[in-house]
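Trainee: need coordinates for the following:
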Amino acid sequence: MKGRDIDMARMLLGLTLSLCLAVGLWLPQVAAASVDPVFSVTTSTNSLLQNQTVKVDIQGDSLNDLFAYELNLYYDGSILQPDTTQKFTDLNGFALPIKIVREGGTHVQLVYTKTGSLTGLSGSVKLGTLTFRAVGTGTVDLTLKQVKISTSSLKEEKLLTPNAKATILVDSRERPTLGSYPAPTVSTPAEPNVVSVKPEQLQTSGTEKIAISLPTGAQQILLPSNTAELLGDKKLEIQAEKLKLELPAEVFTQLINLVNELERSDSKITLAIEPDNEPTVGEGVLSQATNQLGASVKLGSLIYNIKLYVTTKAGQTLSVTSFEQPVQIQFKLDSAVNPKLSSVYYISDNGGLERVGGTYFSGDLSSDISHFSKYTVLEVSKSFADVPQSHWAADVIQELASKLIISGTSEQNFEPESKVTRAQFTALMARALKLKMTNSTTSFQDVQSSDWFAPEVAAAVQAGIVNGREIDKFEPNALVSREEMTAILMRSYSLLHGKTDPAAAPSFSDEAAIGQWVLADVKAAAALGLIQGRSEGQFEPQGFATRAEAAQVLYRLLSK
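Mentor: Model (predicted):
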């Protein structure tokens, strides 16, 4: 969300709260007084060392129809620094990004409102969770001084001053436990899971990339604010134990540009690579994957939560939501999974899974990603009752289904011998090529923007891999012939690899039946091994392609 949009959202929510107050003053007052809710602030620990983190929960009890709220939690910014890149609540509704406010004392402001609901929150509810990092030492109070609340009836707004408080002690060294003796004063070592990269480490000449290998257990890399400048046109390679990241300098340029130019030199860049070893997390991902993908699923790597952010001297934390240049992520694949059935998956905040891709080489699975979040590798094994292992296209169908490029006609069946329509084959190619589907509008009278295949047809026409049968007719429900399939196949090959050089191709006994408009494509496809004849050296150009044949030619195309 852009800054202007966030400011507008805050203004609208403020107007909503003000409207609640105005309506409440205008309507007749109810005699019975409502009971005010009770708020509390709790922390995951009451003492920690410098550079360690603490979680802070804000709880609301005795709530009655709480529809919108604004929480203002005050703290000492010289000792604690909040992580503003995370969401503070998973409640259904609309929550603004965490905001740091300096006026009137340093505090974080959390704003939330329900949406599309007739009633507000009642009873006991966790209203917010924050993560703070200790950047200084001393005793610090986290005080919830002000809370604004509104009910769903828009008749009442209240400004409360609960002054709920939690106290934390931040020390520069371990404190002695009861019965032990104080340790002698020594210089404080860096946290074992934090690695600081010095500017001179990013200035190696004569290489295309700067490689940084992390020691076992390291989860955070601190980088200079001018990392992009130091890298120049090189990439930064971060090698963890079972994960490798390759970041172009442009990503760091995009990140530091979020900071005011005068504040950049005093800012710090942090790259966090946090493996999640909790068994319940892995079990949850597998359960979600099985339900969402309808297949047998295995974890092929650890689950990693990856974050990249810049922290200003004032304590503001900023991050990029989408990279302008892709970052390559590379997993060390578990030897127990089949690499042909494995892909890199993005895990969203609500647990949903999105396949990113994956190229396998020498024990590693890599893919380009456009943002950081949680990622893992999943082996997806999908079988169909009507495709036995003895079927000539069984392995191809299983592999393409595992990569979500093709799907069955139902949960159990694939119907390999069923014929393929022009819309179906076009959609198959567009998805396999990952064409950008920006709109659903075409010039064809028989393709409506509401049709399920409209975005794919529009993208394929724009990419130049498919044409209509007439100027204004696509005939989406017509069966695709083998010569039409080959023409689309070779245009897609050219899109991926450029034009092909003429090569010796096997001849077909029915070559005279092949349309002149597609004869060169048929010869080129046969020479490349993308297509084969059906029987007795015949191509059968007017024969209709089956679902198994479509899967086979697509597999060959993607394997080139």
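Trainee: contacts and neighbour counts: CA atoms only from here.
Mentor: Noted.
Trainee: got a list of what residue 95 touches?
Mentor: Taking CA atoms under 8 Å, 6 or more residues apart in numbering, we find residue 95 in contact with 89, 110, 111, 112, 113.
Trainee: tell me which of the residues you listed is nearest to residue 508?
Mentor: Among those, residue 89 lies closest to residue 508 (CA to CA), at 65.0 Å.
Trainee: so which residues of the stretch 351-500 of the chain form strands?
Mentor: 353-357, 359-361, 364-369, 374-381 (DSSP state E, counting those that start in this stretch).
Trainee: next, the second sequence, to be compared with the first:
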Amino acid sequence: MHRRSWFPALLMVMVFAFVILPGASQVRAEDAPAFSLTVSNASPVAGTEVTVEANVRNVTDLYGYEVNVTYDAAVLQFLKEEPAANKFMIAPIVRSNTVQLARTSIGKTEGLSGNVSLTRLTFKVLKPGSTELKLTTVKLVDSNQNASELTSGATVRLQAVDGATNPGHGHGGGSRGGNSGQASPITEGNGQNGIEAGGRYDDASRTAHMAIDGETWAKAIQQAQSVPGSKGILKVIVKEMADAELYALEVPAEVLSGQKSSLHIEIATPYGTLLLQGDMLKQNSSMLKDKVELYIGRADVSKLDANVKKLIGDRPAITLQLRSGDQVIAWNQPDTPVTVGIPYVPTAEELQAPEHIAIRYIDGLGTVHAVPNGKYDPLKGQVVFTTTHFSMYAVTFAEGGSYRDLAGYPWAQKPIEVLTAKGIISGVSDSEYNPGAKVTRADFLVLLTRTLELKGELGERFSDVREEDYFDEALRIARGLGIAQGEGGNRFQPNAPITREEMMVLTERALKTVKKQLVEGNRSELASFQDGAQVADYAVTSVAALLKAGLVQGDDHGIHPKETTTRAEAAVLMYNVYNFLSL
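Mentor: Here you go, the predicted model:
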């Protein structure tokens, strides 16, 4: 690390004015400090303000620092800076497309260590366009006045959108409107038809209210159905309203109860996109009034448990809700899932392991639940997931390397860490996974059920499974779907180790239930393996199908069908299945 004296001019007066604490450690960490930029809104409207925060992780004894941030002055105008830490500040220096900031602690005190928020910058968005902010160089100073200059490379990208119809800022009380609160059918440049919805803003609740009447829906549906190649999707664009933290879209109840159209409906809002099925409320139709309101917005995480808030960090959390009249609709329909996309700009560290970006849902009691299918989509700039119920959802990230017993299993390390981040598997402790341990028949079905998020009517309970067993529900779901068939005497032997061929049979059956049909195989396709003849007759087609699909691989010219499955092997198969679902 290159060292030189503390950066000139900006902080020289501080060096002479204050006594520096002797004996403190140098600015460093076990790992090199890692920098990141986060943005309050990745798609801001022209004319509004956006905040960018600079952070550093893995730092020790941070007494003072200087940061340099570049931006496109044609798109963004620097307004102000707010130091995130309690430090003496010098007014920012702005040169063309660069803003330079300097901070230092005061008096005899040690510097900050760990993860530190360095500064928050506020910019005004001047015009629509794509632009990038970059944290170029950072100088770190410890309490012994040792300085280090680092090249950051942390970037964040904004896609500013047209604000011609945006209602603008203001907190004068009451409400304000955009586009006279009207919604109108539109045809985009790609020929896709939809509705553009404006509305009114309520200052007190920070809620933007939009309404689409039946006539507008009818026109838009007619247009969408008449366009070849429309893919049966009607798009609703909800205009951004400055300061709004919640968007409420009112639609005729018949639109979502399957009475109007079989079209899918894509609703695009500043807080995320929703892809709904036109009959998602068919089962709730008896409790619906004439109108239904769909709410999406920023979730209030302030009252969550400290561990939950730490898990979420500064990543987005949204709330989803449906109401009709004064009643909340407890929508929970496995047959009509909703696809949700939350806009997200990963940090530089997260981009090194994007598969570790995940989704959690937080129930009304504040309990955290995994949403295994959540994935970061770099092309959309969103974390995308499907759900069958509305609640609070948050983007999370889990760093790898927490398990210390994977050194002998390099082929399984990534699958294990990714599935842990998704909430599908867990270790025997925070630092150990026990990869070589045998997997029981019951535990494998629990893992399979989680990976595929299997749901359905519960089958009969096996005679050797108790209601209080943690695997009872998973086994009954698997039996109800025809995956688990058991043995004689209505027994399943849940605690017996599962063999590799048993694991493959259950996996192939499960994939059929989620409409992922594999190409059927036969025994001739096992002839190239030395132990292919050992595969039981009932398992041949399943084993061959998984081999043809690349979901399992033999080793040393063998399939080892009678060997028991280890935790590492099960994780690799589930990782392959998890990715196969996206194909």
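Trainee: TM value for the aligned chains?
Mentor: The TM-score (TM-score structural alignment, normalised by the length of the first structure) is 0.56; 356 aligned residues with a CA RMSD of 3.4 Å.
Trainee: let me see the contact set for the counterpart of residue 363 of the second structure in the first structure.
Mentor: Under the alignment (TM-score structural alignment), residue 363 of the second structure pairs with residue 348 in the first structure. By CA under 8 Å, 6+ apart, the contact list for residue 348 of the first structure reads 354, 373, 374.
Trainee: give the aligned range of the biggest helix by length in the first structure in the second structure.
Mentor: Taking DSSP state H as the criterion, the first structure has its longest helix at helix 3-26. Following TM-score structural alignment, helix 3-26 of the first structure has no partner segment in the second structure.
Trainee: go through that helix and flag the buried ones.
Mentor: For helix 3-26 of the first structure, the neighbour count (16 or more other CA atoms under 10 Å) marks 9, 10, 13, 16, 17, 18, 19, 20, 21, 24 as buried.
Trainee: need the next SSE after it, C-terminal direction.
Mentor: For helix 3-26 of the first structure, the following helix or strand on the C-terminal side (DSSP states H and E) is strand 38-43.
Trainee: show me what that next one is packed against.
Mentor: Here strand 38-43 of the first structure touches strand 53-74, strand 138-151, strand 164-171, going by 3 or more CA pairs under 8 Å, 6 or more residues apart in numbering; DSSP states H and E.
Trainee: what range in the second structure does it sit on?
Mentor: Going by TM-score structural alignment: strand 38-43 of the first structure matches no residues.
Trainee: repeat for stretch 403-419 of the first structure
Mentor: Taking TM-score structural alignment, stretch 403-419 of the first structure hits residues 422-438 over in the second structure.
Trainee: wait, residue 555 of the first structure sits on residue 396?
Mentor: Yes - shown here, residue 555 of the first structure and residue 396 form a contact pair, counting by CA atoms under 8 Å, at 6.6 Å.
Trainee: quick one: the aligned partner of residue 481 of the first structure in the second structure from residue 542 of the second structure, how far?
Mentor: Taking TM-score structural alignment, residue 481 of the first structure has residue 499 as its aligned residue in the second structure. Separation of residue 499 of the second structure from residue 542 of the second structure (CA to CA, to the nearest Å): 14 Å.
Trainee: residue 175 of the second structure now?
Mentor: Distance, residue 175 of the second structure to residue 542 of the second structure, using CA to CA: 62 Å.
Trainee: which position in the first structure pairs with residue 389 of the second structure?
Mentor: So, by TM-score structural alignment, residue 389 of the second structure is matched to residue 371.
Trainee: the residue lying closest to that match once chain neighbours are set aside: neighbouring residues, count only.
Mentor: Leaving aside its sequence neighbours, residue 371 of the first structure sits nearest to residue 322 (CA to CA, 6 or more residues apart in numbering; 4.9 Å). Residue 322 of the first structure: 13 surrounding residues under other CA atoms under 10 Å.
Trainee: cool, and residue 257 of the first structure?
Mentor: When neighbours are counted by other CA under 10 Å, residue 257 of the first structure registers 12.
Trainee: any idea what residue 449 of the second structure aligns with in the first structure?
Mentor: Under the alignment (TM-score structural alignment), residue 449 of the second structure pairs with residue 430 of the first structure.
Trainee: so what's its match up against?
Mentor: Residue 430 of the first structure neighbours (CA under 8 Å, 6+ apart): 456, 457, 459, 460.
Trainee: let's see it at 7 Å
Mentor: 456, 459, 460 (CA atoms under 7 Å, 6 or more residues apart in numbering).
Trainee: tell me the secondary structure at residue 307 of the second structure.
Mentor: helix (DSSP: H, G, I helix; E, B strand; the rest coil).
Trainee: quick one: end-to-end length of stretch 538-552 of the second structure, please.
Mentor: End-to-end distance for stretch 538-552 of the second structure: 18 Å, by CA to CA.
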